[in-house]
Structures are given as C-alpha cells and as structure tokens.
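Novice: give me a model of this one.
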Amino acid sequence: MERPLLVYTTFPDVDTGLAIGESLVRDGLVACINMLPGMRSVYAWKGAVERGEEAVGILKTRTGLRDRVHEALKDRHPYETPVIFFIEPAGADAATLGWLLAETAGG
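Specialist: Okay, the predicted model is just below:
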C-alpha cells in the first residue's frame, strides 16, 4: 500500500522553490510544496565553512514516486549538490492520505 512521503530540500530563495514546486505539482509528482523563507545556514562546502540564506521546501508525495521525484528535483534544482532528504511519516490522517494519493495518481 502506498504511504506518504515528505521530501525536505533547500533552495536559494522562495521564488525558485515555488517555481520548481509548481512544476512538480503540475506533473503530478507531488501534491503540495510548503516554502519556509528566511532560513540562515552555516555549512561545510568543499573544505570551507560557508554562510548563506536559503528557503526550506517540504514536498508532499507518496513512496511510489520517490525515484521520479528525486530525479525531477535534481534535474530542476539550481544547486550543484542539492540537499534532498526523504522522510517517511509513521502515518497520516485518512483524509489527508486520500487527498495525497488522488493528487499524485497521474504521476
């Protein structure tokens, strides 16, 4: 049985995340993207410690689309090495899961 899947990623800004997220919604690969602006990051990159401002994107999809979402997100993402984490919730509200499955049925 299909299970919900959350995909956590970061973008350089909200507009970039929304554009990529909308394309994934239109393709039926995700039901929704939530963008959280204003994140400040400190991270190690190629031997240096960097600081930057980013926006967090949380995408809602289903486990059966994991590989397709992963490929599409990497293809469309502006970062050389985007952070992409797959988080499998322990469960979901039945109505929420029904909506998620219906909205990604064409993906």
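
Novice: going forward, measure contacts between C-alpha atoms and count neighbours the same way
Specialist: Will do.

Novice: tell me where this structure has strands.
Specialist: Secondary structure of the chain by DSSP state E: the strands cover 4-11, 32-45, 48-62, 84-87.

Novice: which one of those is the most hemmed in?
Specialist: Most buried of these, by mean neighbour count (mean count of other C-alpha atoms under 10 Å): strand 4-11, with a mean of 21.

Novice: the structure of the following sequence is requested for comparison with the preceding one:
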Amino acid sequence: MHSLLSTYPYLRLLPRAFSMATRPPEAPAPTGSDYIAGSVSVVFVTCPNDKIAKTIARSVVEKRLAACVNLVPQITSVYEWKGKIEEDNEVMMMIKTQTALAPSLTEFIRSVHPYEVVEVIALPVQQGNLPYLNWVKDSTTPQ
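Specialist: Okay, the predicted model is just below:
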C-alpha cells in the first residue's frame, strides 16, 4: 500500500489546514458561568386562540413565573379526545422559566386555562446562550 503523498506529491504543497488529517479544534468549555444544566426550562402550552394565549402570556410574565413567552400562531393539533379523532387550530405558547417554577406555572395555567385537560410540557434546557439563560433566571422569581 502506498501513501497519498507518493501518488499525489502536490499534496505536500497544500497548507496543513486543508489536510484531511487536520481536525478543527474543539470549542473550549464555557468558563465563569454559574448556569446549571437543566435549571431553565421551556414549557409548551397550547391555547384555543390568540386572545387567550396573550392573556396567559402577559399574566405569567407579570407574575414573574416566566421571563418570556413566544406565541406561535396557527398550529394544527390532531389528537384523540373522548374516543374521537379531533383536529383544531391552536396557538402554541413557548414559555421560558426556571425549572423550579414549573409546578407553580403549571398550577397557575390550569387555574386560568379554558381546556379541561391543559397541555403543559416542561423540557429542561441543557445548554444555550449563557447571557440569555442567566437573564431567564434573573427575570423570574422562585416561589
């Protein structure tokens, strides 16, 4: 077996950065961050319309249960309910909060939401933009 250099001697002229043997350096781990993976969550909640979603969004931000709520309009949900396949247009709320606040946030949403069974799903954030994640923590109040 012969080497690539014996077959293609002009490869010696290429800078090392273009060599197949060279890998890009690993990004250094962030330093000086007090963020703990999973301490911030994104909570998904569906609402029947924009008006209800905006009312809930404003309330959870005012109560400091959430730092930010994004409203994604015009989603279609297909689901089984009481033995029947349903299809509805809804609004998706993407709520950013501290993971520790998820139970209080869920309780509040259940108390004001019109659905009999409210979708509230919290997913922990493992990593992200550290200034943003710290802002989420600073903008919410642990209960």
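
Novice: can you redo the strands of structure 1 as JSON lines with distance to Gly98 of structure 1?
Specialist: Shown next, in JSON lines, are the strands of structure 1 (distance: least, C-alpha to C-alpha, whole Å):
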{"stretch": "strand 4-11", "distance to Gly98 of structure 1": "10"}
{"stretch": "strand 32-45", "distance to Gly98 of structure 1": "14"}
{"stretch": "strand 48-62", "distance to Gly98 of structure 1": "11"}
{"stretch": "strand 84-87", "distance to Gly98 of structure 1": "19"}
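
Novice: tell me which residues touch the residue positioned nearest the centre of structure 2, please.
Specialist: The C-alpha lying nearest the average C-alpha coordinate of structure 2 belongs to Val42 (C-alpha atoms, centre = their mean; 4.8 Å). Applying C-alpha atoms under 8 Å, 6 or more residues apart in numbering to Val42 of structure 2 gives the contacts Met94, Ile95, Lys96, Thr97, Ala122, Leu123, Pro124, Val125.

Novice: who does the helix ranked longest in structure 1 touch, helix- and strand-wise?
Specialist: Using DSSP state H to define each element, structure 1 has its longest helix at helix 14-26. Judged by 3 or more C-alpha pairs under 8 Å, 6 or more residues apart in numbering; DSSP states H and E, helix 14-26 of structure 1 is in contact with strand 32-45, strand 48-62, helix 66-76.

Novice: residue in structure 1 matching the residue nearest to the centre of structure 2?
Specialist: Alignment note (TM-score structural alignment): Val42 of structure 2 maps to Leu6 of structure 1.

Novice: how about Gly17 of structure 1, what's its match in structure 2?
Specialist: So Gly17 of structure 1 corresponds to Ala53, using TM-score structural alignment.

Novice: outside of the longest helix of structure 1 itself, list whatever touches it.
Specialist: For helix 14-26 of structure 1, the surrounding residues in contact (C-alpha under 8 Å, 6+ apart) are 10-11, 30-33, 35-37, 54-55, 57, 59, 69, 72-73, 76-77.

Novice: separation between the closest residue in space to Val120 of structure 2 that isn't next to it in sequence and Asp138 of structure 2?
Specialist: In space, and not counting its chain neighbours, Val120 of structure 2 is closest to Val45: 4.9 Å by C-alpha to C-alpha, 6 or more residues apart in numbering. Per C-alpha to C-alpha, to the nearest Å, Val45 of structure 2 is found 22 Å from Asp138 of structure 2.
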